[in-house]
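Engineer: what follows is a predicted protein model with its sequence.
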Amino acid sequence: MNMQARFNYHQANPQAYQAMLQLEKFVNESGLDKKLVELIKIRASQINGCAFCLDMHTQDARKLGETEQRIYLLNAWREAAVYTDAERAVLALTEAVTQIAQNGVSDALYEQVRKHFDESQYVALIMAINTINSWNRLAITTGMSAPYNR
């Protein structure tokens, strides 16, 4: 596996990078809980195998006060009692949207999420999931690797 970046996508196409930053800005201003957004980012990055994003977002989650236990158990959230029902619904949605071609998003999952989030929040959740999936794909295809250093 290549451990060096293929190229700097920020420099190669600044407009694409700015478009991604606008998506990120939307998510940040959506009103979604910041810790919940980090859980989305970590879980999608686990599924996609993006070490760079995992490193970045576990650091960000810690800075927001997320516990080590909840970060470590995220990969097995279904068996861990440390997540709320709302978080569980969002994690299931994150997995379904990240792997959309496998099973889509069932009506049951949609209803599970809607018990906790209104239509506007549902769209914001989808945008958060789509945004991290796009960041993952940018990082992986351009060869970005961990560790992430601020």
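Structural biologist: Received the coordinates, thanks.
Engineer: contacts, neighbours, all on C-alpha from now
Structural biologist: Fine.
Engineer: tell me the centre residue of the protein?
Structural biologist: Lys41 (1.9 Å; C-alpha atoms, centre = their mean).
Engineer: excluding covalently adjacent residues, which one is nearest to that one?
Structural biologist: Ile132 (5.7 Å; C-alpha to C-alpha, 6 or more residues apart in numbering).
Engineer: okay, now the one to match up with it:
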Amino acid sequence: MTEQDRFFLDKSDPSSWRAVNAFSRKVGAAAEDAGIPASVVELVNVRVSQLNGCAFCLDLHVRKAEAAGVTAQQLAVLPAWRDTALFDAVERAALIIAETATLLPD
């Protein structure tokens, strides 16, 4: 895919882009208020980005996950998280919810 083929929501519909970002900030604040570690939030963000096939989001959230303490090994096996003992019960629960919500049928 070339740069010209990419869809940029921020350029095509700035008001929708602002709304999506505002929603994302609210969800992030709610997760923080609930005591959910940033590492778990970013694991979820990386997995959802993998499922959605969004290279921009993957790049962003992999970097944020690493900064939050997610290991390179966890990131490497994330698509097969069910088959490894690298994820604790909280991370597994978050990944189940994330995958279920992301893969809901149309």
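Structural biologist: Ah, there it is. Quantities reported herein were computed from a predicted structural model and do not represent experimental measurements.
Engineer: one step back: which position in the second structure pairs with the residue nearest to the centre of the first structure?
Structural biologist: Under the alignment (TM-score structural alignment), Lys41 of the first structure maps onto Asn45 of the second structure.
Engineer: in what helix or strand does that match lie?
Structural biologist: helix 38-52 (DSSP states H and E).
Engineer: go on, Thr58 of the first structure?
Structural biologist: helix 51-63.
Engineer: give me the buried positions along that helix.
Structural biologist: Ala51, Phe52, Cys53, Leu54, Asp55, Met56, His57, Thr58, Gln59, Asp60, Ala61 (16 or more other C-alpha atoms under 10 Å).
Engineer: give me the mean deviation of the helix holding Asn45 of the second structure from the first structure.
Structural biologist: In the superposition with the first structure, the average deviation recorded for helix 38-52 of the second structure is 1.0 Å (mean C-alpha distance after the TM-score superposition for the first structure).
Engineer: picking up where we left off before, was I right about the residue nearest to the centre of the first structure contacting Asp55?
Structural biologist: No. Look at Lys41 of the first structure against Asp55 with C-alpha atoms under 8 Å: they stay out of range, at 10.7 Å.
Engineer: for the first structure, which segments count as helices?
Structural biologist: 9-12, 14-28, 34-48, 51-63, 68-73, 85-98, 100-103, 107-114, 119-141 (DSSP state H).
Engineer: and those as JSON lines, adding distance to Asn2 of the first structure?
Structural biologist: JSON lines is the format used below for these (distance: least, C-alpha to C-alpha, whole Å):
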{"stretch": "helix 9-12", "distance to Asn2 of the first structure": "16"}
{"stretch": "helix 14-28", "distance to Asn2 of the first structure": "22"}
{"stretch": "helix 34-48", "distance to Asn2 of the first structure": "17"}
{"stretch": "helix 51-63", "distance to Asn2 of the first structure": "13"}
{"stretch": "helix 68-73", "distance to Asn2 of the first structure": "26"}
{"stretch": "helix 85-98", "distance to Asn2 of the first structure": "24"}
{"stretch": "helix 100-103", "distance to Asn2 of the first structure": "28"}
{"stretch": "helix 107-114", "distance to Asn2 of the first structure": "38"}
{"stretch": "helix 119-141", "distance to Asn2 of the first structure": "10"}
